[in-house]
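Peer 1: All I have is the shape, not the residue letters:
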């Protein structure tokens, strides 16, 4: 499968939306695990990198732009 490219501070869209109704997440920590923060309610979630790669749909905004 094609490896998706994402970096710190990117805004991403996940396959499933958060219970608050928002589907935009900001990547706030990267390593073996990735921490993302919901842009609707500011709740943060930590996922293993492999699971995050499966659940990401697309990158909406790049950090550098």
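Peer 2: Yes, it's here. Keep in mind that this is a model prediction, so the values were computed, not measured.
Peer 1: only C-alpha atoms for contact and neighbour calcs from this point on.
Peer 2: Will do.
Peer 1: Now do the strands in the protein.
Peer 2: 11-14, 24-29, 33-38, 44-48, 56-61 (DSSP state E).
Peer 1: Which residues does the shortest one contact?
Peer 2: So the one you mean is strand 11-14. Here strand 11-14 makes contact (C-alpha atoms under 8 Å, 6 or more residues apart in numbering) with 23-27, 55-63.
Peer 1: Okay, one more to line up with it:
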């Protein structure tokens, strides 16, 4: 069952980013997710299924 995410939500991933950050801000929602690392501000795009597997919890 898909979870409800919206633009502006903050999420924590299971694995840490190479910069050491774990929290991300969602910038785009759809078939792909665009998220920005809150530590180094790197922007990534992930497919919906990969994104939902990677999320540990919604903050």
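Peer 2: Thanks, I have it. Since this is a predicted model, take the numbers as computed values, not measurements.
Peer 1: Could you get me the TM-score between them?
Peer 2: Between these two chains, after superposing, the TM-score reads 0.91 (TM-score structural alignment, normalised by the length of the second structure); 59 aligned residues with a C-alpha RMSD of 1.1 Å.
Peer 1: circling back to that earlier point, taking the contacts of strand 11-14 of the first structure together, which two end up most distant?
Peer 2: In terms of C-alpha to C-alpha, these reach their longest pairwise distance at 55 and 63, which sit 19.7 Å apart.
Peer 1: Export the strands of the first structure as JSON lines, with columns for distance to residue 5 of the first structure.
Peer 2: Listed next are the strands of the first structure as JSON lines, based on distance: least, C-alpha to C-alpha, whole Å:
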{"stretch": "strand 11-14", "distance to residue 5 of the first structure": "11"}
{"stretch": "strand 24-29", "distance to residue 5 of the first structure": "12"}
{"stretch": "strand 33-38", "distance to residue 5 of the first structure": "13"}
{"stretch": "strand 44-48", "distance to residue 5 of the first structure": "16"}
{"stretch": "strand 56-61", "distance to residue 5 of the first structure": "8"}
